[in-house]
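Visitor: Fold the following, please.
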Amino acid sequence: MTVSPLIWGITIVVILALLAFDYFFHIRKAHVPSLKEAAIWSSIYVGLAVLFGILVLIFGGGQMGSEYFAGYITEKALSVDNLFVFLIIMASFRVPREDQQKVLLFGIVFSLIARTGFIFLGAALINSFAWVFYIFGLILLLTAGNLLKPGDHGDNQANNFMIRLAKKLFHTTDKYDGDKLFTTVNGKRALTPMLLVMVAIGGTDILFALDSIPAIFGLTQNVFIVFTATAFSLMGLRQLYFLIDGLLDRLIYLSYGLAAILAFIGVKLILHALHENNLPFINDGEHVNVIEITTGLSLSVIIGVLIVTVVLSLISPAGKAQTAINNARRHAVDYLDLDYTADANERERIYRALTAEEAQIVQMPLKYRNKAKDVDAIREQVKEAHRQHEAFLNR
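Guide: The predicted model follows:
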């Protein structure tokens, strides 16, 4: 189905309006969103995405509607996986919790711009060169393999090339000045960590697009569907971050589920490339008679894999143990370095979270407790957090 310029225009205006609303009504005043606020707005954005999908289903037909929902669910799952890296980046830069919303919104906007560029570039390549499907398929298979490597989310993504270059070329400071991007230190203008963390988020967003865009092109080649499914999957990502913050580590099998989905779509793309083949060294440039995977089957596989992945993660004793231990370590480290935030309630919030996680850990079998990496160092950090809290109360 060909989408008219009017529909394109209305859709882009709606998306820009949602981003503007997010900034002026939620982000402008720095604050830590409550669980209730995050839950309500996450539900609203998911509801808007589903409503848009229903409209596509009604006016575009069953095929177009199925492609939208398959693309949206896949991109949303990949976005949740990306939150792991956002969490690591913001922890590395010690971003004040009340300013994390602004960093996330910047990441969403930058990601939307970067992915839009990749979408139109990908569409142009597909229209001109059918063999691009082979490349997209191989990219997804390689990405699936990388997701299965241990420690996929543990790398320090903040120390990337763009950050090292910025620190080398410009005068930077390690201290935040509210949410300002620039500040003055000893009479000299300097970049704050707020600007550097945005650069880090933007750089990783480009890397995310390299597997995200081939994945959705494996489900549909309709540029309107690719764009809208990608855009709506990014909407509400900021609220989702605060809603599931602390539960991200619990999804210990998410990387396996995503690897299975990307590998499945990669195979689907290669089969489609063989069906459309015009490369002379494959079957003498003739089409290869292979099975083509339908959108309905793709949607079923994606939903099924995600359900199994999430359920297994949530009921797994190892997942519960890993979540509590990782969060205890994170909150102990945060408590020992509270000069990065101006929020007076942050000390008590972090300490309450730490004690709750300790109570969980104590009730777990030793075999799960002792599996944690650097468990002795974590115990020392927790002990020091208790000592500092006691000293704070006795001041």
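Visitor: hey, let's count contacts and neighbours off CA atoms from now on
Guide: Fine.
Visitor: Show me the contact partners of the helix or strand where residue 299 lies.
Guide: Using DSSP states H and E, residue 299 sits within helix 295-315. For helix 295-315, the external contacting residues (CA atoms under 8 Å, 6 or more residues apart in numbering) are 63, 66-67, 69-70, 73-74, 77, 219, 250-254, 256-258, 260-261, 265, 319-320.
Visitor: name the helices or strands packed onto the following helix or strand past it?
Guide: Next along the chain after helix 295-315, taking DSSP H and E as the criterion, comes helix 317-335. Here helix 317-335 is seen to pack against helix 346-362, helix 366-369, helix 375-393 when contacts are counted using 3 or more CA pairs under 8 Å, 6 or more residues apart in numbering; DSSP states H and E.
Visitor: Please point out which parts of helix 317-335 sit buried.
Guide: 318-335 (16 or more other CA atoms under 10 Å).
Visitor: How about stretch 88-108?
Guide: Those would be 88-91, 93-108, for stretch 88-108 by 16+ other CA under 10 Å.
Visitor: and the helix holding residue 299 with helix 317-335, angle?
Guide: 70 degrees (axes from the mean of the first three to the mean of the last three CA atoms, to 10 degrees).
Visitor: For helix 295-315, buried residues please.
Guide: By neighbour count with 16+ other CA under 10 Å, helix 295-315 contains the buried residues 295, 298-299, 301-303, 305-306, 309-310, 312-314.
Visitor: can you check stretch 144-152 too?
Guide: Residues of stretch 144-152 classed as buried: 144, 147, 148 (neighbour count, 16+ other CA under 10 Å).
Visitor: Relative to the whole chain's centre, how far out is the helix holding residue 299?
Guide: 18 Å (CA atoms, centre = their mean, to the nearest Å).
Visitor: do stretch 248-258 as well
Guide: With CA atoms, centre = their mean, you get 12 Å for stretch 248-258.
Visitor: one more to line up against the first:
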Amino acid sequence: MDVPFWVWALTIGLIVGMLLFDLLGHVRTPHAPTLRESAIWSAVYVGIAVVFGLLILWFYGAQFGGEYFAGYITEKSLSIDNLFVFVLIMASFGVPRELQQKVLLYGITFALVLRTVFILIGAAAIANFSWVFYVFGAILVYTAWAQARSGGHDDEEDFKENLLLRVARRIFPTTDEYHSDKMVVRLDGKRFITPLAITLIAIGSADILFAVDSIPAIFGLTQETYLVFAANAFSLLGLRQLFFLIDGLLDRLVYLAYGLAVILGFIGVKLLIHALHTNELPFINGGEHVTVIPEIPMWLSLTVILVTLVVTTLTSLARNRRDRAERLELQAQEAAERVGEDEDGGAPDAGQLLSEDAPGPRGGTER
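Guide: Take a look at the predicted model:
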């Protein structure tokens, strides 16, 4: 895939422009976005990503178009899973809702820069060392196993501060309260960082862990550096709006972790098979290529990803409907039991009423 410099420059300019538009047009004034605003802008960003994919399809053919869409869908799915962690972080630090947009945008920008560096390192490693595919495949298979074993995110789990955060708290004095959207304030002649800055450090350090499975996953679908960069960038853009759009729906995707485990495991196996086809390690088949198992074509990869996500979403929604029906049935049973208890113990019977109204020794009613 031959991508001229001006196409690279135009793509990077478009992405930087979208980030600046977000920063200057949306989060400059702190506010909590409405559901309508989030839905509109989420659709806009997804639409831009789809149009970009159609241009790849038009100018470079179905193979590269399929690689881009498979990469974009996979990275978007992983980004949605990352939102669970963002929710935990911001809940842990008590970030006011009107400041959450800015926190997310700064975190997304940091993630984009970090992943660009990882992409360049990964591309250079792949170009010089074919055994890197073994490493990437092993990382994804292990991540898939860990994802399936965890079973997703517990609603009651808490965010635990990592070493980087603990060191930051020791080095920099921190205020206990937020000061609007400021990250550094001066109090009594001394500089303090605010909880907003600590939250950004937490999200930034989490982004490093996210990149560990994100970058091998996309390289398992395409080795074209331009497509890897574009799919990552467009999957991150619009993530801020998506957060507010599905914030209340995240806990309903109960099987998302299992779906992502299937996708990551599939891509990991795909990478290992590719590594065998390009094998140069002397202790595997004497350094010769192993072509017994055919490589997985792109159309099959895209099909597996889409089918897995559809099944994951539908089964999650069905599970939520079933759980909601069971809760309603349990509440109805508890209400019926309470009514029965009131009828049995709350109202006096006829015998009690007659004995209470019987005349006393002096012809009156006993009191």
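Visitor: Cross the buried residues of stretch 88-108 of the first structure against strands and list the overlap.
Guide: Counting by DSSP state E, no part of the buried residues of stretch 88-108 of the first structure is found in strands.
Visitor: still on that earlier bit, can you redo the buried residues of stretch 144-152 of the first structure as a markdown table with distance to residue 208 of the first structure?
Guide: Formatted as a markdown table, these follow (distance: CA to CA, whole Å):
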| residue | distance to residue 208 of the first structure |
| --- | --- |
| 144 | 13 |
| 147 | 12 |
| 148 | 16 |
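Visitor: Now for the residue nearest the centre of the first structure, which secondary structure element holds it?
Guide: By CA atoms, centre = their mean, the first structure has its centre lying nearest to residue 82, at 2.4 Å. Using DSSP H and E, the element containing residue 82 of the first structure is helix 62-92.
Visitor: how far off helix 317-335 does that helix point, in degrees?
Guide: Helix 62-92 of the first structure and helix 317-335 are oriented at 50 degrees to each other (the same axes, to 10 degrees).
Visitor: can you give me how far helix 62-92 of the first structure is from the chain middle?
Guide: 6 Å.
Visitor: Could you do stretch 181-192 of the first structure as well?
Guide: Worked out by CA atoms, centre = their mean, stretch 181-192 of the first structure lies 31 Å from the chain centre.
Visitor: And for stretch 111-121 of the second structure?
Guide: 18 Å.
Visitor: same thing with stretch 165-175 of the second structure?
Guide: The answer for stretch 165-175 of the second structure is 27 Å, by CA atoms, centre = their mean.
Visitor: Residue 130 of the second structure matches what in the first structure?
Guide: Correspondence of residue 130 of the second structure to the first structure, assessed by TM-score structural alignment: residue 130.
Visitor: ok, now which ones touch its match?
Guide: By CA under 8 Å, 6+ apart, the neighbours of residue 130 of the first structure are 273, 276, 277, 278.
Visitor: and residue 83 of the first structure, how many neighbours?
Guide: As a burial measure, residue 83 of the first structure scores 20 neighbours (other CA atoms under 10 Å).
Visitor: no wait, residue 352 of the first structure
Guide: Counted with other CA under 10 Å, the neighbours of residue 352 of the first structure add up to 13.
Visitor: and the gap between it and residue 387 of the first structure?
Guide: Distance of residue 352 of the first structure to residue 387 of the first structure, computed by CA to CA, to the nearest Å: 15 Å.
Visitor: What sits closest to the residue nearest to the centre of the first structure if chain neighbours are left out?
Guide: residue 208 (7.5 Å; CA to CA, 6 or more residues apart in numbering).
Visitor: Three-state assignment for the aligned residue in the second structure for the one you found, please.
Guide: Taking TM-score structural alignment, residue 208 of the first structure has residue 210 as its aligned residue in the second structure. With DSSP: H, G, I helix; E, B strand; the rest coil as the basis, residue 210 of the second structure sits in helix.
Visitor: In this structure residue 210 of the second structure contacts residue 81, no?
Guide: No: in this structure residue 210 of the second structure lies outside contact range of residue 81 using CA atoms under 8 Å: 9.7 Å.
Visitor: shared neighbours of those two, anything?
Guide: Joint contacts of residue 210 of the second structure and residue 81 (CA under 8 Å, 6+ apart) do not exist.
Visitor: that older thread, out of the contacts of helix 295-315 of the first structure, which are buried?
Guide: 66-67, 69-70, 73-74, 77, 219, 250-254, 256-258, 260-261, 265, 319-320.
Visitor: Can you flag which of the buried residues of stretch 144-152 of the first structure belong to helices?
Guide: Judged by DSSP state H, those include 144, 147 as members of helices.
Visitor: closest to residue 157 of the first structure among the buried residues of stretch 144-152 of the first structure?
Guide: Distance to residue 157 of the first structure across these (CA to CA) is lowest for residue 147, with 15.2 Å.
Visitor: what's the distance between that closest one and residue 10 of the first structure?
Guide: In terms of CA to CA, residue 147 of the first structure sits 37 Å off from residue 10 of the first structure.
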